[in-house]
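1. Have a look at this fold, sequence not included:
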């Protein structure tokens, strides 16, 4: 016996004709596949995907009783009291918990034609997603001297729409004439991602003023950001004691280019241009101040 020939007992198909009969449908299909020109088969990936996989109409519809049960079926098993505590824990752990946030939006030195100056603009809050206690402070002055203008605010904030809060509280001026204001304002994110902060101030002397600020972050790279900014100050009347004119008293526009060394820490440089308008310009000149000016700024922006 040849060494290469397998034993009959080793090969279960030995001696059997494995060819299918001609009338076997499987054989006919295999023959047709062998004779098919595969180069003409459509493999266009842009064809209608709905013909390749079942769509929503092919899925099993939900049973008629789906959604017909009680809205809080778990109460029937565990009790309404136990489930109320569980739902409260779930609500607190998924967003409604107090958070502390603090930001130094502008903390800078300003190089001017006259004496160089400093400026700060900080804000922060403590609270949940819909109710918060805000604090704000800003001021400026010449280096080596006390601030010319400085204020602090304490506000209660309530969400009235997605990205928008209404704020109310008090403002105390801590430089210049002692003045206390009642504050009513709105703060949020407008269309095209403009951050807006607008408020009205009613002083204890009955003077009504307003301030509107808007800024926009234009991301050049993931870390390099250009921020245009505009601020307008208005008054319902002349306030000679504070050197404020009726109508549009002051407008300021600028741009700051910052680099986020970390997301929480970003040095910046920029330029600011301000104008006093109308009677406000007259009050400024009467005090020996310029009615307009350009400042080159450098500072840091931080938050935690």
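-> Structure's in. What do you need? Note that this is a predicted model, so its numbers are computed, not measured. Numbering: from 1, shown residues only.

2. use CA for all of it now, contacts and neighbours both
-> Noted.

3. got the buried residues for stretch 193-206?
-> By 16 or more other C-alpha atoms under 10 Å, the buried positions in stretch 193-206 come out as 194, 195, 196, 197, 198, 199, 200, 201, 202, 203.

4. How about stretch 242-251?
-> Result for stretch 242-251 [16+ other C-alpha under 10 Å]: buried residues 243, 244, 245, 246, 247, 248, 249, 250, 251.

5. Give me the residues contacting that stretch.
-> Identification of contacts with stretch 242-251 by C-alpha atoms under 8 Å, 6 or more residues apart in numbering yields 176-177, 230-239, 274-281, 283-284.

6. Just the endpoints, please. Distance across it?
-> Distance across stretch 242-251, first residue to last, is 17 Å (C-alpha to C-alpha, to the nearest Å).

7. second one coming, line it up with the first:
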């Protein structure tokens, strides 16, 4: 049909609904020079083989093992927090409370301190230096020393306890102390954060200090 002028053929009046093409073999209608691809067996290899994975492919897909901050690594980090800092009466009275740690994911050195100032002098305060070891993802065991300063004689205590995140996100610290002359003490502290907004947080805090015997020189009953 290469010599026919198709521009003069008017097929607008033909009824195509009567043409049944369901029995036609469309594979036989291929254009000259074209060959329909034959179906491959199910167990045959693909026509275009998949290239082998190269080292460049692996490098692009996976982060190097030394990157980032792997768990239980040996790199030292630190954290410092001043939780309370109060000044009143033209800087003659106030108080402080803070903590810090330095170390890795498992072993850390902890510093905890708090106290009150009255008339420009430390009325009562303490400093704790503790070694902490992580025993679970949320809890640390701590042990060290505590030094009490302020009115009356200074006291030195051996300290040991536990701290971490309890269920329902309560921050908990429980520490027991043993001092000279048979003195014993314990401190239990719990905190909970209520998020009013993403930036405004209401913190609930409760603390109990217990002593095994009176210490009149420091005003403790």
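-> Cool, got the structure. Note that the structure is a prediction, hence the values are computed from the model and not measured.

8. Do you know the score for how well these two fit?
-> The TM-score (TM-score structural alignment, normalised by the length of the second structure) is 0.67; 172 aligned residues with a C-alpha RMSD of 3.0 Å.

9. Can you select the buried ones from the contacts of stretch 242-251 of the first structure in ChimeraX?
-> Per 16+ other C-alpha under 10 Å, the buried members of those correspond to this ChimeraX selection:
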select :230,231,232,233,234,235,238,239,274,275,276,277,278,279,280,281,283,284
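
10. How are the strands of the first structure distributed by residue range?
-> Ranges of strands within the first structure are 99-111, 117-127, 131-142, 149-161, 164-173, 179-189, 195-203, 208-215, 218-219, 224-235, 247-259, 265-276, 292-303, based on DSSP state E.

11. any idea how far residue 188 of the first structure is from the closest residue to residue 216 of the first structure other than its chain neighbours?
-> Take residue 216 of the first structure and drop its neighbours on the chain: the residue closest to it by C-alpha to C-alpha, 6 or more residues apart in numbering is residue 194, 4.9 Å away. With distances taken as C-alpha to C-alpha, residue 194 of the first structure is found 8 Å from residue 188 of the first structure.

12. And residue 244 of the first structure, by the same measure?
-> Counting by C-alpha to C-alpha, the gap from residue 244 of the first structure to residue 188 of the first structure is 27 Å.

13. what's the answer for residue 282 of the first structure, then?
-> For residue 282 of the first structure, the distance to residue 188 of the first structure equals 34 Å [C-alpha to C-alpha].

14. Residue 157 of the first structure too?
-> Counting by C-alpha to C-alpha, the gap from residue 157 of the first structure to residue 188 of the first structure is 11 Å.

15. and residue 101 of the second structure, what pairs with it in the first structure?
-> Aligned by TM-score structural alignment, residue 101 of the second structure pairs with residue 125 of the first structure.

16. Quick one: residues contacting its match.
-> 99, 100, 101, 102, 132, 133, 134, 135.

17. try residue 172 of the second structure
-> Counting by C-alpha under 8 Å, 6+ apart, residue 172 of the second structure makes contact with 163, 164, 165, 166, 188, 189, 190, 191.

18. Can you name the residues that contact the second one?
-> Applying C-alpha under 8 Å, 6+ apart, one finds that residue 164 of the second structure lies in contact with 138, 139, 140, 171, 172, 173.

19. Pull the contacting residues for the equivalent of the first one over in the first structure.
-> So that's residue 138 of the second structure. Superposed on the first structure with TM-score structural alignment, residue 138 of the second structure falls opposite residue 163. Contact partners of residue 163 of the first structure, counting by C-alpha under 8 Å, 6+ apart, are 188, 189.

20. between residue 157 and residue 188 of the first structure, what contacts are shared?
-> Counting by C-alpha under 8 Å, 6+ apart, the residues touching both residue 157 of the first structure and residue 188 are residue 165.
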